[in-house]
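J.: No sequence on hand, only this structure:
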């Protein structure tokens, strides 16, 4: 399957609730590389690289995160980086 990379921003109650930890553990389980970090405006930014289906599963897992709440998501395709791990920044 072909890989894609998405730049994603999650808006809502997504900081201080274990969101980045959940993103990291889920991405690693799904074999997705990339990174996740908090932004000053209270949103969380992520780049995820893997199959389209695995990235959809990651986004769904983040929407279903039990401690916070995602109000809105923006996502766009970006060039592949071919990195090997997923990190919390």
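T.: Ah, there it is. A quick note: this is a predicted structure, and the numbers were derived from the prediction, not measured.
J.: drop to CA atoms for contacts and neighbour counts, all remaining ones
T.: Fine.
J.: Quick check: which element contains the most centrally placed residue in the chain?
T.: In the chain, the C-alpha nearest the mean C-alpha coordinate belongs to residue 46, at 4.5 Å (C-alpha atoms, centre = their mean). Counting by DSSP states H and E, the element that carries residue 46 is strand 44-51.
J.: this is the other structure I want to compare:
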């Protein structure tokens, strides 16, 4: 399967609840690449790259948290990049 890359902006209770480190743990365990960072407006911005099915698994994992509350996500497909890890910015 081909890899895809998505830029996703998460709205809701997503800062100060372990979102970035949960995303990092899940992405690394699924061998996804990209990055995640907090934004000044209270959202979290993430670029995630890998197989579609694995990105879907990461999203299910984020939604299982008792602390994270995702109200909505703005999603945009972007070009695939050459990278080898997932990190917190």
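T.: Noted; the coordinates are in hand. From a predicted model like this one, the values you see are computed outputs, not experimental measurements.
J.: follow-up on the earlier one: tell me, how many residues neighbour the closest residue to the residue nearest to the centre of the first structure other than its chain neighbours?
T.: Once flanking residues are discounted, residue 46 of the first structure sits nearest to residue 36: 4.2 Å by C-alpha to C-alpha, 6 or more residues apart in numbering. Residues within reach of residue 36 of the first structure, counting by other C-alpha atoms under 10 Å, total 22.
J.: ok, now residue 55 of the first structure?
T.: What residue 55 of the first structure shows, counting by other C-alpha under 10 Å, is a neighbour count of 22.
J.: Doesn't it belong to a helix?
T.: Yes. Applying DSSP: H, G, I helix; E, B strand; the rest coil, one finds residue 55 of the first structure inside a helix.
J.: ok, now which ones touch it?
T.: 32, 48-49 (C-alpha atoms under 8 Å, 6 or more residues apart in numbering).
J.: how much space between it and residue 49 of the first structure?
T.: Noted for residue 55 of the first structure: a distance of 7 Å to residue 49 of the first structure, by C-alpha to C-alpha, to the nearest Å.
J.: Identify the contacts common to those two.
T.: Residues touching both residue 55 of the first structure and residue 49 (C-alpha under 8 Å, 6+ apart) are residue 32.
J.: where do the helices sit along the first structure?
T.: For the first structure, applying DSSP state H gives helices covering 19-30, 52-63.
J.: winner for burial among the ones you listed?
T.: Per residue and on average, the most neighbours among the helices of the first structure fall to helix 19-30, with a mean of 18 (mean count of other C-alpha atoms under 10 Å).
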